[in-house]
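Asks: test case, fold it:
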Amino acid sequence: MADTPESGWIVVDGARIEWAAWGERGKPGLLLLIGNGAHMGWWRPLASMLARDYRVATFNWSGMGTSDWRDAYPIPTFLDEALGVATDAGLFDAEQRPFLGAHSFGGFLGLQLLIDHGDRFAGGILIDSRMRLKAKWGNQATPAPRFRVHPKKDDTIARFRLIPQQPVENDFFIRMLAEGAVVETEDGWRFRQDFDFRRKTQLEPDMLPLIPHARCPLAFVRGELTQSVTDEIWQAKKAVAPAGTPFVEIPHAHHHVMVDQPIALVSVMRVLLNAFQVPRVQQAGPI
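Replies: This is a model prediction of the structure:
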């Protein structure tokens, strides 16, 4: 299976946004959203596997990866980026509506996307996303210091860390993520992410009550060993989600599920995506 993606750029509210896609146009679409501080390379190994059955696309949010920075990051603009990429990458070309997969911070935006535009999607898988803020964002966050610039690429890569940190066995995967997270400038090497991204982004502090307002079916996934989606949050999601909503735990996985259990995550996503396409059986009423 070819791993080389098709790539492209769109412009949303003055910022250039880069996307990548795998699989043939015309297949059912699948849009994958990255988490905070990530880049579209996080989804690359999984996207190439999912492309057997889907036209899969992912992209760098503004302020992340190769995409442009903004003075502020309004939520509606993020949603415009997602819809713009889905359109440009051909995810709406199939007869059926596309699907959504979102990790961590991407789950905040993914849920809002499915609340505002869920009629355009067939279902959404929200992966290890708290839906309830732990850190301070927006006007409550303090200005962040600029990233340090290093003379050598390897010096910057050596500072790459998963946040939150977790045990890592796939060293080659971490090296790939680190390679995509750094950029060379006139002064040296630094991380690509907008260093002040959190202060420039105002998120809804608690999105759990909004889960029932999604306009398409949802499924929730978390790593069995995650420290992000706690048991309290997991149970709170179950309490408000519509009856029959799938909740799946990936064994031996931490928050960054695609890093330590990529094959298991792909398998779970395939099952959930297939389930979205099967009409729910209605219970027979009294005769």
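
Asks: make it CA atoms for all contacts and neighbour counts henceforth
Replies: Noted.

Asks: got a list of what Ile263 touches?
Replies: Applying Cα atoms under 8 Å, 6 or more residues apart in numbering to Ile263 gives the contacts Leu46.

Asks: next, the structure of the following sequence, for comparison with the previous one:
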Amino acid sequence: MTAIGSEPAVVDDDAGTGAKGESTRVTFQIPSTTDWIVEALGHQPDLGAVTVGGAQIAFRTWGQQTGRDVMLVHGGGAHSGWWDHIGPLLAERGRVAALDLSGHGDSDHRGQYDMAQWGAEVLEVRRAAGLGPACTVVGHSLGGLITLYLRDKEEAGVDRAIVVDSPIGGPEAQKLPEAGGFVSRRRLYPSREQAMARFRPVPAQASLPEVHEHVASDSVRQKDGGWTWKFDAGIFGGAARMRTTLPRPGGRLAYLRGEIGMVRPAVRSIIEQAGGICLDLPGAGHAPMLDQPAALVASLRAVIAGWDQRS
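Replies: Below you'll find the model as predicted:
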């Protein structure tokens, strides 16, 4: 069992925050320009919502159902828009859905948060979005912990799971940020632009400008005459209470580790013991969709295609 502290998030930097066997390192051919990101962001998703446990849960979808569908689950303090340049590329072979977990994005807030409730939201959005039974669930950070939680429940039907830089294992496998790197209080900004200018990922890492601006623009909302973050600060209390078992053997499991992210190479042995594969994303921080999205897309496509070939 691993105790998870506060979940890394988008923060206000003034707030004091804010194949089984040997692991594989893959070198990707990264595009020389980011024109593809602009093109991908031009593919507007279809928006929907579903009520789960009394809260309205927002989600977005791309593509058509083919049986090779993908469910994307964001990290703590993030939202479904973090996948807006990833979803369209995965949708070339099937339907893709991404949700805003409760307390995040455009979904409702709750009085308290826990893994079971967030897991129920993922499953209900999977159903509402029309994803097929062979759907691959991809979870980043907190989303990866939720993915592993669902994978351990046979009735959830999560047989294909890809976890992206989630803090599993003990201290030897984690590089958690210092306590000052998490959200500790909220503040209002007088303008949307000023709020966006304070957008920071935790742990600190580089972000491609096009991605940074897009994600930041969808991370703020107007409230009480000013602008603030969409996420509910209460989510971090829920994250602090979380426990996650190590991945169970069986099924199809892949772990994508940001080379300079928050998880140490020791995570490989944990994944291998569960019969999974572990890939390093060269040069990627904790959130590879921000700094190495091409490598992330290439890895996701390769893992999913490999599983499809063995079906």
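
Asks: give me the TM-score for this pair.
Replies: Superposed pair, TM-score by TM-score structural alignment, normalised by the length of the first structure: 0.84. Supporting alignment: 263 aligned residues with a Cα RMSD of 2.3 Å.

Asks: just the strands in the stretch 151-287 of the first structure please.
Replies: With DSSP state E, counting those that start in this stretch as the criterion, the stretch 151-287 of the first structure has strands at 182-185, 188-191, 218-223, 247-250.

Asks: can you list those in TSV and add distance to Asp80 of the first structure?
Replies: Putting the strands of the stretch 151-287 of the first structure into TSV (distance: least, Cα to Cα, whole Å) gives the following:
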stretch	distance to Asp80 of the first structure
strand 182-185	26
strand 188-191	25
strand 218-223	21
strand 247-250	28
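
Asks: most neighbours per residue, which of those?
Replies: For the strands of the stretch 151-287 of the first structure, the largest average neighbour count (mean count of other Cα atoms under 10 Å) is found in strand 218-223, namely a mean of 24.

Asks: now do the residue of the second structure positioned farthest from its centre against Val11 of the second structure, distance only.
Replies: Relative to the centre of the second structure, the most outlying C-alpha is that of Gly225, 30.6 Å out, by Cα atoms, centre = their mean. Taking Cα to Cα, to the nearest Å as the measure, Gly225 of the second structure falls 20 Å from Val11 of the second structure.

Asks: Met64 of the first structure pairs with which position in the second structure?
Replies: Met64 of the first structure maps onto His104 of the second structure when the alignment is built from TM-score structural alignment.

Asks: I'd guessed that match sits against Trp82; true?
Replies: No. His104 of the second structure is beyond contact range of Trp82, at 11.8 Å (criterion: Cα atoms under 8 Å).

Asks: and the strands in the stretch 51-200 of the second structure?
Replies: With DSSP E, counting those that start in this stretch as the criterion, the stretch 51-200 of the second structure has strands spanning 55-62, 70-73, 96-99, 136-140, 160-164, 199-200.

Asks: which part of the first structure lines up with the last one?
Replies: I take that to be strand 199-200 of the second structure. The aligned range for strand 199-200 of the second structure is 160-161, by TM-score structural alignment.

Asks: ok, now which ones touch the match of Met64 of the first structure?
Replies: Gly76, Gly77, Ala78, His79, Lys230, Phe231, Asp232.

Asks: again, but for Lys230 of the second structure
Replies: Here Lys230 of the second structure is in contact with His104, Gly105, Asp106, Ser219, Val220, Arg221 (criterion: Cα under 8 Å, 6+ apart).

Asks: switch the cut-off to 6 Å
Replies: Going by Cα atoms under 6 Å, 6 or more residues apart in numbering, Lys230 of the second structure touches Gly105, Ser219, Val220, Arg221.

Asks: then Ser80 of the second structure?
Replies: With Cα under 6 Å, 6+ apart, Ser80 of the second structure has these contacts: Ala98, Leu99, Asp100.

Asks: and the residues you listed as a markdown table, adding distance to Gly251 of the second structure and neighbour count?
Replies: Formatted as a markdown table, the contacts of Ser80 of the second structure follow (distance: Cα to Cα, whole Å; neighbours: other Cα atoms under 10 Å):
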| residue | distance to Gly251 of the second structure | neighbour count |
| --- | --- | --- |
| Ala98 | 22 | 30 |
| Leu99 | 24 | 30 |
| Asp100 | 26 | 30 |
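
Asks: I'd like these as JSON lines, with distance to Gly132 of the second structure appended.
Replies: Formatted as JSON lines, those follow (distance: Cα to Cα, whole Å):
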{"residue": "Ala98", "distance to Gly132 of the second structure": "14"}
{"residue": "Leu99", "distance to Gly132 of the second structure": "16"}
{"residue": "Asp100", "distance to Gly132 of the second structure": "20"}
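
Asks: tell me the one among these nearest to Ile57 of the second structure.
Replies: Using Cα to Cα, Asp100 comes nearest to Ile57 of the second structure of these, at 6.4 Å.

Asks: against Leu150 of the second structure, how distant is the closest one?
Replies: Taking Cα to Cα, one finds Asp100 of the second structure at 17 Å from Leu150 of the second structure.

Asks: ok, now Gly130 of the second structure?
Replies: 18 Å.

Asks: what's Ile115 of the first structure aligned with over in the second structure?
Replies: Checking TM-score structural alignment: Ile115 of the first structure goes with Asp152.
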